[in-house]
Structures are given as C-alpha cells and as structure tokens.
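**Q** What follows is a predicted protein model with its sequence.
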Amino acid sequence: MAKPSPGQFAQQVRQEANKVTWPTRKETAITTVMVFIMVAVMAVFFLLTDQVVSFAVRTILGLGG
C-alpha cells in the first residue's frame, strides 16, 4: 500500500471526519448525567459489598469484638 502525501492524508482525514455523526448538546448532557448516576450507584454498591465482606472476614477470624 502506497503512503499518501501529507496533503492527501489531511484530505482523507477531513473526508472521514465529515462522515461522523456527532451527538447533539442534549444527547451529550443526558449521557453525562447517566454516567454520573451510574458511578454513584456503583460506588454505593461497592461500599456495601466491601462492608459485608469485611464483616464476614472479621467474624470468621474472630476479630469481630
């Protein structure tokens, strides 16, 4: 495969970038909020899981007081 010249490469990059369907501002905002919500949910999940496993290990090892 022949290597394109820098000018041809830049033209090909522009052509490909024009084919991209960019999200709207509203879609981006909704997706961002959804990501923050999922991060919060997963943080709570892992906090609870860690507490349960920690309690179980302390109980099994007799360090539970």
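**A** Perfect, I can see it now.
**Q** can we go C-alpha only for contacts and neighbour counts from here?
**A** OK.
**Q** how distant is the strand or helix carrying residue 44 from the center of its chain?
**A** Per DSSP states H and E: residue 44 is located in helix 25-60. Averaging C-alpha coordinates over helix 25-60 and over its chain gives two centres that are 13 Å apart (Cα atoms, centre = their mean, to the nearest Å).
**Q** got another, please set it beside the one above:
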Amino acid sequence: MATINPVQFMQQVRAEVAKVAWPSRREVMLTTVMVFIMAALTATFFSLVDYVIRLGLTMIVTGF
C-alpha cells in the first residue's frame, strides 16, 4: 500500500467534506419527526399482531 503524507490526507478529507450536500435544519427536523411517526406506527402494528396471536393461542389452549 502506498503511504500518504498526513498533510495531503487532511487536504483530501477537507476536499471531500466540502462536496457533501448537508441537509438544512428543516430537513433534519422533518425526517426526525417522520422516523418517530414510523416507529410509533410499527410499534402499534406489532402490538396488535402480538395481541391477536396471544388471543388465538389462548383460545386454542383453553379449547374455545
């Protein structure tokens, strides 16, 4: 592997970071809210599925 000068490395890192398209504060807040909403919906869905499975197994075990 080729060795690289630490100064050159830092220059390349700065050049690459300058190319990054950073999101605005509004975009970050919007995606954060969307993640929380999706997490809540997913938790609700799996809670309902768990309840239905538990209810079904209870009915099977107790013989209806």
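**A** Yep, it's here. This structure is a prediction, so every number in the text was calculated from the model and none was measured.
**Q** according to the alignment, the helix holding residue 44 of structure 1 goes to what range in structure 2?
**A** Mapping helix 25-60 of structure 1 onto structure 2 (TM-score structural alignment) gives residues 25-60.
**Q** Just give me the mean distance for the matching stretch relative to structure 1.
**A** Stretch 25-60 of structure 2, aligned to structure 1 and superposed, deviates on average by 0.7 Å (mean Cα distance after the TM-score superposition for structure 1).
**Q** Does residue 22 of structure 2 belong to a helix, a strand or coil?
**A** At residue 22 of structure 2 the chain is in coil, as set by DSSP: H, G, I helix; E, B strand; the rest coil.
**Q** That concludes my questions; thank you for your assistance.
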